[in-house]
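>>> Provide a 3D model corresponding to the input given below.
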Amino acid sequence: MTTYTARPIAPTVLKELRTTDDAGRPMAPLTDDEGGAPLRCCLRRSEPGERIALVSYAPLRRWAAETGAEPGAYDEQGPVFIHADDCPGPAPSNTYPFANAHRSVRRYSADGHILGGALVPTPNDEAFRNAFDDPTVALVHVRAVEYGCFLYEVRRG
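As a prediction, this is how the structure comes out:
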């Protein structure tokens, strides 16, 4: 049985985003007074007092650059929260983070085109198994339903 892994934003990409985000803007760090922001660097919610930043991120564009895919109009960028400074990444036990609400599991083909999606009550192995049962699915994005924001990606194998 295959187990799927939530992938945070890679450390090399985080380093770039902490300088200039995918919209070409410099990072503007802030102190999170309330906590609760979904951090894409370590796949957990922020705690009060942490230094974080809201940056523009283009996950499909960056994946396409790795794979040679041509997502065309499916290339999009959107806001994500990250730590303003280096962090250790996700805890090993954090299998499917941000699972406290319905999520969209969006499937992409090897050329970066959307193949469809599913609304799931919580991300789990079954949701990803269903997504990857289609052999043309190369990548899955988990997104927040309320805003459509990218939370993390899951890849085959």
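>>> switch to C-alpha atoms for all contacts and neighbour counts from now on
Fine.
>>> what's stretch 63-76 in contact with?
Stretch 63-76 has contacts (CA atoms under 8 Å, 6 or more residues apart in numbering) with 58-61, 110-114.
>>> so which of those residues is the most crowded?
G112 (24 neighbours; other CA atoms under 10 Å).
>>> for the helix or strand harbouring W63, the distance to its chain's centre please.
Assigned by DSSP states H and E, W63 belongs to helix 59-67. Averaging C-alpha positions (CA atoms, centre = their mean, to the nearest Å) puts helix 59-67 12 Å from its chain's average.
>>> moving C-terminal of it, what's the next helix or strand?
Downstream of helix 59-67 (by DSSP H and E), the next one is strand 78-83.
>>> returning to that earlier point: which one of the contacts of stretch 63-76 is nearest P88?
P59 (20.4 Å; CA to CA).
>>> alongside the first, I'd like the structure of this one:
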Amino acid sequence: MTTTTTTGFRIHVISSEVLEKVRAGAGDASGRPAERLPAEGGEPLRCCLRDARPGEELVLFGYEPEIPPSPYREIGAVLAHARACAGPATAESYPGDWYGRPQVLRAYDDRGWIHDATRVHDGRNPEAVIAEMLAEPGVARIHSRNVSYGCYMFEITRPD
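You can find the predicted model right below:
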């Protein structure tokens, strides 16, 4: 699912095709089955870009974000609902549960190489920071990642 924002960028969640395969037991990016677990509450969900509520059924699996083949491709753990959900709550803004959440905003160029515009962001005024990064020559996409663990959250691109 893709969400268009009013601030000149797009937020991309993990594709429904990838999520359907993982949920059906087809294996993750490493070919391993997803782990099923109940949410404790507060886990960042990559399917709908909100924090999990206690008791929700989740899947934990290895995900490889879609960037061109490069030395910077990597597989990391992500969480999603164990069953299909409606996706992000809004199609017009930065994910509400991510405001105030420090993130690494990792910029990539068209080759899939990390760009110098990459920065750690404190979670305040993300729209302005993202606009600055996308204005940098050569930035093709940005991945929002967890500061502590480096886990992928979502992708940000220009609206074109």
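>>> about what we covered before: now the helix holding W63 of structure 1 and strand 78-83, what's the angle there?
Between helix 59-67 of structure 1 and strand 78-83, the angle formed by their directions is 80 degrees, by axes from the mean of the first three to the mean of the last three CA atoms, to 10 degrees.
>>> and the gap between H12 of structure 2 and P33 of structure 2?
The gap separating H12 of structure 2 from P33 of structure 2 is 24 Å, by CA to CA, to the nearest Å.
>>> so where do the strands sit in structure 2?
Along structure 2, counting by DSSP state E, strands occupy 2-4, 10-12, 35-38, 44-45, 50-51, 57-63, 76-81, 103-108, 119-121, 141-146, 152-157.
>>> structure 1: matching residues for the longest one?
Counterpart in structure 1 of strand 57-63 of structure 2, with TM-score structural alignment as the criterion, is residues 51-57.
>>> find the nearest non-adjacent residue to G27 of structure 2, please.
P33 (4.4 Å; CA to CA, 6 or more residues apart in numbering).
>>> which one in structure 1 is aligned with that neighbour?
So P33 of structure 2 corresponds to P26, using TM-score structural alignment.
>>> ok, now which ones touch its match?
With CA under 8 Å, 6+ apart, P26 of structure 1 has these contacts: 18-20.
>>> mapped onto structure 2, which of those hold?
Contacts from the contacts of P26 of structure 1 that recur in structure 2, judged by both residues aligned by TM-score structural alignment, their matches' CA atoms under 8 Å, are 19-20.
>>> quick one: buried ones out of the contacts of P26 of structure 1?
Buried members of those, counted by 16 or more other CA atoms under 10 Å: 18, 20.
>>> just the closest of the contacts of P26 of structure 1 to E50 of structure 1, please.
R18 (15.3 Å).
>>> setting aside sequence neighbours, what's the nearest residue to that closest one?
M27 (5.5 Å).
>>> again with P79 of structure 1
Here the residue nearest P79 of structure 1, using CA to CA, 6+ apart, is S56, at 4.6 Å.
>>> turn the contacts of P26 of structure 1 into CSV, including distance to Q77 of structure 1.
Converted to CSV, these look like this (distance: CA to CA, whole Å):
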residue, distance to Q77 of structure 1
R18, 16
T19, 17
T20, 14
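>>> now the lengthiest helix in structure 2 on structure 1. Mean distance?
Taking DSSP state H as the criterion, structure 2 has its longest helix at helix 126-135. Comparison of helix 126-135 of structure 2 with structure 1 after fitting gives an average deviation of 1.1 Å (mean CA distance after the TM-score superposition for structure 1).
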